[in-house]
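S.K.: pasting the sequence and the predicted coordinates here, then a few questions.
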Amino acid sequence: MNEPSKVITSPAALRARIRAGQFEKPTAGYGGDALQANLVILGRADAQEFLRFCQANPRPCPLLAVGEPGDPALPTLGDIDLRHDLPRYRIWRDGNLVAEPTDIADLWRDDLVSFALGCSFSFEDALTRAGIPVRHQSAGRNAPMYRTNLATRPAGRFSGPLVVSMRPMPAADAIEAVTICHRFPLAHGAPVHLGDPAEIGITDLGAPDFGDPPDMRPGDISVFWACGVTPQAAIMAAKPAFAITHAPGYMLVTDIPAPHAERRLTGVGGADQAPRPTNG
């Protein structure tokens, strides 16, 4: 089970524990309503093409911040040092996963450009407050994530399938979840699919491509959101010489409250406004 949220009083306190090597778990359920972020770090030569991939695919890749070359800070998101502030990273060479370290200080280079992308963990606090079960949190598991048969829009070498996260819930709750999540466009927005997983190419819910199997219960339906692990599938296709990402479920927890992220980061909208559709 997750330790009580009161033990970690703020996103900054959580990052301090991560920097000290005292927290190595998935971050779902931690940080309260803080905006959480996926991470992609690429050399300057690959960064512009990846930026175009994000712009072409805003649903799975909602841009929160882009770092300056060689700078591990993302000041618009908090007092952040990307070399230390995620519980687990992934290292990629020529599109192949080669390591999953808990710190990347020894791998940092002056040409690296960082991309923070919105994460669906950011709206889970709102779901919980509405009484909608978030089963992977209550079970102390990582969220299940799956490759689909839905293609992303390619940008240069970057392409590949849409990856989705899934949360099982009763059908009545799923309708409310759609309404709630429309309010979080920087956290992937509303679900991309409800119901039969086979319709999006998922053959076995019990064998996710990333994360842990779901806690399905009688009367549940499967609810799928676009997922920020999608860029990792694109990295496998593009095969850049070097890349760093978060490990699925081990996110960057920012200082931005998720309900106000759109207004804080883009200057428009906000979760306190009426729900509106997001771009697909």
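M.R.: Perfect, thanks for sending it. All figures in this text were calculated on a predicted structure; none of them were measured in a lab. Numbering: from 1, shown residues only.

S.K.: for the rest of this, base every contact and every neighbour count on C-alpha atoms.
M.R.: Noted.

S.K.: residues contacting the residue lying closest to Pro87 once chain neighbours are set aside?
M.R.: Computed as C-alpha to C-alpha, 6 or more residues apart in numbering, the closest residue to Pro87 that is not its neighbour in sequence is Glu24, at 4.7 Å. Glu24 is in contact with 18, 87-88, 102, counting by C-alpha atoms under 8 Å, 6 or more residues apart in numbering.

S.K.: among those residues, which are in helices?
M.R.: Counted as lying in helices by DSSP state H, out of the contacts of Glu24, are Ile18.

S.K.: pick out whichever of the contacts of Glu24 sits closest to Ser138.
M.R.: Among those, Pro87 lies closest to Ser138 (C-alpha to C-alpha), at 19.8 Å.

S.K.: who's in contact with that closest one?
M.R.: By C-alpha under 8 Å, 6+ apart, the contact list for Pro87 reads 18, 23-26, 102-103, 250-251.

S.K.: residues in contact with stretch 68-86: which ones?
M.R.: In contact with stretch 68-86 (C-alpha under 8 Å, 6+ apart) are residues 12, 15-16, 18-19, 44, 65-67, 102-105, 108-114, 246, 250-256, 265.

S.K.: now, the residues you listed that are in strands?
M.R.: In this view, the contacts of stretch 68-86 that belong to strands under DSSP state E are 65-66, 112-114, 246, 252-256.

S.K.: now those in a markdown table, with neighbour count?
M.R.: Shown next, in a markdown table, are the ones in strands among the contacts of stretch 68-86 (neighbours: other C-alpha atoms under 10 Å):
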| residue | neighbour count |
| --- | --- |
| Ala65 | 18 |
| Val66 | 18 |
| Leu112 | 23 |
| Val113 | 23 |
| Ser114 | 27 |
| His246 | 25 |
| Leu252 | 27 |
| Val253 | 30 |
| Thr254 | 28 |
| Asp255 | 21 |
| Ile256 | 19 |
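
S.K.: show me which of the residues you listed is closest to Arg147.
M.R.: Ranked by distance to Arg147 (C-alpha to C-alpha), those are led by His246 at 17.0 Å.

S.K.: next, the contact list for the closest one, please.
M.R.: Neighbouring residues of His246 by C-alpha under 8 Å, 6+ apart: 38-40, 86, 88-90, 252.

S.K.: can we see that at 6 Å?
M.R.: Applying C-alpha atoms under 6 Å, 6 or more residues apart in numbering to His246 gives the contacts 39, 89-90.

S.K.: please compare the first structure with the one that follows:
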Amino acid sequence: MRTTGPTPEQLAAARAARESYRSGVVGPTSGVAHGLTQANLISVPADWAFETLLFAQRNPAACPVLEVLEAGKTESTMAPGSDIRTDIPQYRIWRDGELVDEPTDAIAAWEEHPDLVSFLIGCSFTFESGLVDAGIEIRHQTLGRNVSMYRTNVECTPAGRLRGNQVVSMRPIVADRVADAVRISGRIPAVHGAPVHIGDPAGLGIADLSRPDFGDAPDVRDGELPVFWACGVTPQAAIMASKPPFAVTHAPGSMFITDVPDAEFIQ
């Protein structure tokens, strides 16, 4: 399905959100600019770019690439006038696989490494708008929290020096709406698509659902099932495992908001 572009109201909401993050506002982007595509970010030095692209191609559920910005470029074609160094609420700076800083802008990173190649990767926050429109509650939005994310025991297909295990996001869904959630998200493979697991978290090697590796603890209620989707934080797990000398990512839950309607990616 193709659309004619964002509505004026959507475009105004996306631009206002990016401007607020550029001014230093911090917080999860789930539910912001309803109906517009959000993206994860990973930026690496040019000599790691091919392996990062290959890793994404070999692990498309977790790392669906929406756009690649050439070395040194900082404006996304998915949001004209944007700047990926400033328009995300919070960033993560990595050195040798270790998290060293979480600034609200990454301008200094590009000054230090002007050859950074950037990848915008599909985010599950995008299909949340379809779930909401279908009357399926997104609990972390209701509670004003970040989504719960977990490292799993599922190994990604390695690419050169890059390796690591898949990260998943989890949303509790009322049991009789799980099939609807699968159908709605499954129509958008560009933003992770259908769930990778439903039910017992032990099936993914998750020992304690109440202690996520990223994001906030979930609120799972009676009659609900934990539903797990592949997550764009997976490249950060690969950074921790593979230890590239330098990388920049978004902070989990803090996405880049584009001007592209979700419907552009519905199949």
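M.R.: On my side now, so go ahead. Note that the structure is a prediction, hence the values are computed from the model and not measured.

S.K.: and the TM-score between these chains?
M.R.: Overlay of the two chains. TM-score (TM-score structural alignment, normalised by the length of the second structure): 0.93; 257 aligned residues with a C-alpha RMSD of 1.4 Å.

S.K.: sorry, back to before: can the contacts of His246 of the first structure go into a markdown table with extra columns for distance to Leu186 of the first structure and neighbour count?
M.R.: Conversion of the contacts of His246 of the first structure to a markdown table gives the following (distance: C-alpha to C-alpha, whole Å; neighbours: other C-alpha atoms under 10 Å):
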| residue | distance to Leu186 of the first structure | neighbour count |
| --- | --- | --- |
| Leu39 | 14 | 28 |
| Tyr89 | 22 | 24 |
| Arg90 | 23 | 21 |
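
S.K.: rewinding a little: export the contacts of Glu24 of the first structure to TSV and append columns for distance to Ala271 of the first structure.
M.R.: Converted to TSV, the contacts of Glu24 of the first structure look like this (distance: C-alpha to C-alpha, whole Å):
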residue	distance to Ala271 of the first structure
Ile18	28
Pro87	28
Arg88	29
Thr102	33
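
S.K.: which of the contacts of Glu24 of the first structure show up in the second structure as well?
M.R.: Of the contacts of Glu24 of the first structure, the ones still in contact in the second structure (both residues aligned by TM-score structural alignment, their matches' C-alpha atoms under 8 Å) are 18, 87-88, 102.

S.K.: the equivalent of Arg83 of the first structure over in the second structure: neighbouring residues, count only.
M.R.: Matched to the second structure by TM-score structural alignment, Arg83 of the first structure sits across from Arg85. Neighbours of Arg85 of the second structure under the rule other C-alpha atoms under 10 Å: 21.

S.K.: do the same with Ser122 of the first structure
M.R.: As a burial measure, Ser122 of the first structure scores 30 neighbours (other C-alpha under 10 Å).

S.K.: what do you get for Gly81 of the second structure?
M.R.: 11.

S.K.: highest neighbour count among the kept ones among the contacts of Glu24 of the first structure?
M.R.: Neighbour counts for these peak at Pro87, which has 26 neighbours (criterion: other C-alpha under 10 Å).

S.K.: from His182 of the first structure, how far off is that one?
M.R.: In this view, Pro87 of the first structure and His182 of the first structure are 28 Å apart by C-alpha to C-alpha, to the nearest Å.

S.K.: kindly report the same for Tyr89 of the first structure.
M.R.: Counting by C-alpha to C-alpha - Tyr89 of the first structure and His182 of the first structure are separated by 29 Å.

S.K.: again, but for Arg129 of the first structure
M.R.: 16 Å.

S.K.: neighbour count for these two, which is higher?
M.R.: His182 (21 against 9).

S.K.: so how far is Pro259 of the first structure from the more buried one?
M.R.: Taking C-alpha to C-alpha, one finds His182 of the first structure at 11 Å from Pro259 of the first structure.

S.K.: go on, Arg15 of the first structure?
M.R.: Counting by C-alpha to C-alpha, the gap from Arg15 of the first structure to Pro259 of the first structure is 20 Å.

S.K.: alignment lookup: Ala174 of the first structure to the second structure.
M.R.: Looks like Ala174 of the first structure aligns to Val178 there (TM-score structural alignment).

S.K.: again, but for Met216 of the first structure
M.R.: Checking TM-score structural alignment: Met216 of the first structure goes with Val220.

S.K.: which residue ranges of the second structure form helices?
M.R.: Under DSSP H, the second structure gives helices at 8-22, 49-58, 107-112, 125-133, 139-143, 178-186, 234-242.

S.K.: turn the ones you listed into CSV, including distance to Val32 of the second structure.
M.R.: Below are those laid out as CSV (distance: least, C-alpha to C-alpha, whole Å):
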stretch, distance to Val32 of the second structure
helix 8-22, 8
helix 49-58, 26
helix 107-112, 24
helix 125-133, 9
helix 139-143, 10
helix 178-186, 18
helix 234-242, 22
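
S.K.: follow-up on the earlier one: how close does the match of Ala174 of the first structure sit to Arg171 of the second structure?
M.R.: Distance from Val178 of the second structure to Arg171 of the second structure, by C-alpha to C-alpha: 10 Å.

S.K.: so these two - more neighbours on which side?
M.R.: Neighbours were counted for Val178 of the second structure and for Arg171 using other C-alpha under 10 Å; Arg171 has more, 23 against 19.

S.K.: tally of neighbours for the nearest residue to that one once chain neighbours are set aside?
M.R.: Leaving out its chain neighbours, the residue that sits closest to Arg171 of the second structure by C-alpha to C-alpha, 6+ apart is Val227, at 5.4 Å. By the criterion of other C-alpha under 10 Å, Val227 of the second structure has 24 neighbours.

S.K.: now swap in the one 5 residues further on and tell me
M.R.: Under the neighbour criterion other C-alpha under 10 Å, Gly232 of the second structure is assigned a count of 33.

S.K.: what does it align to in the first structure?
M.R.: In the first structure, Gly232 of the second structure lands on Gly228 (TM-score structural alignment).

S.K.: alright, calling it a day.
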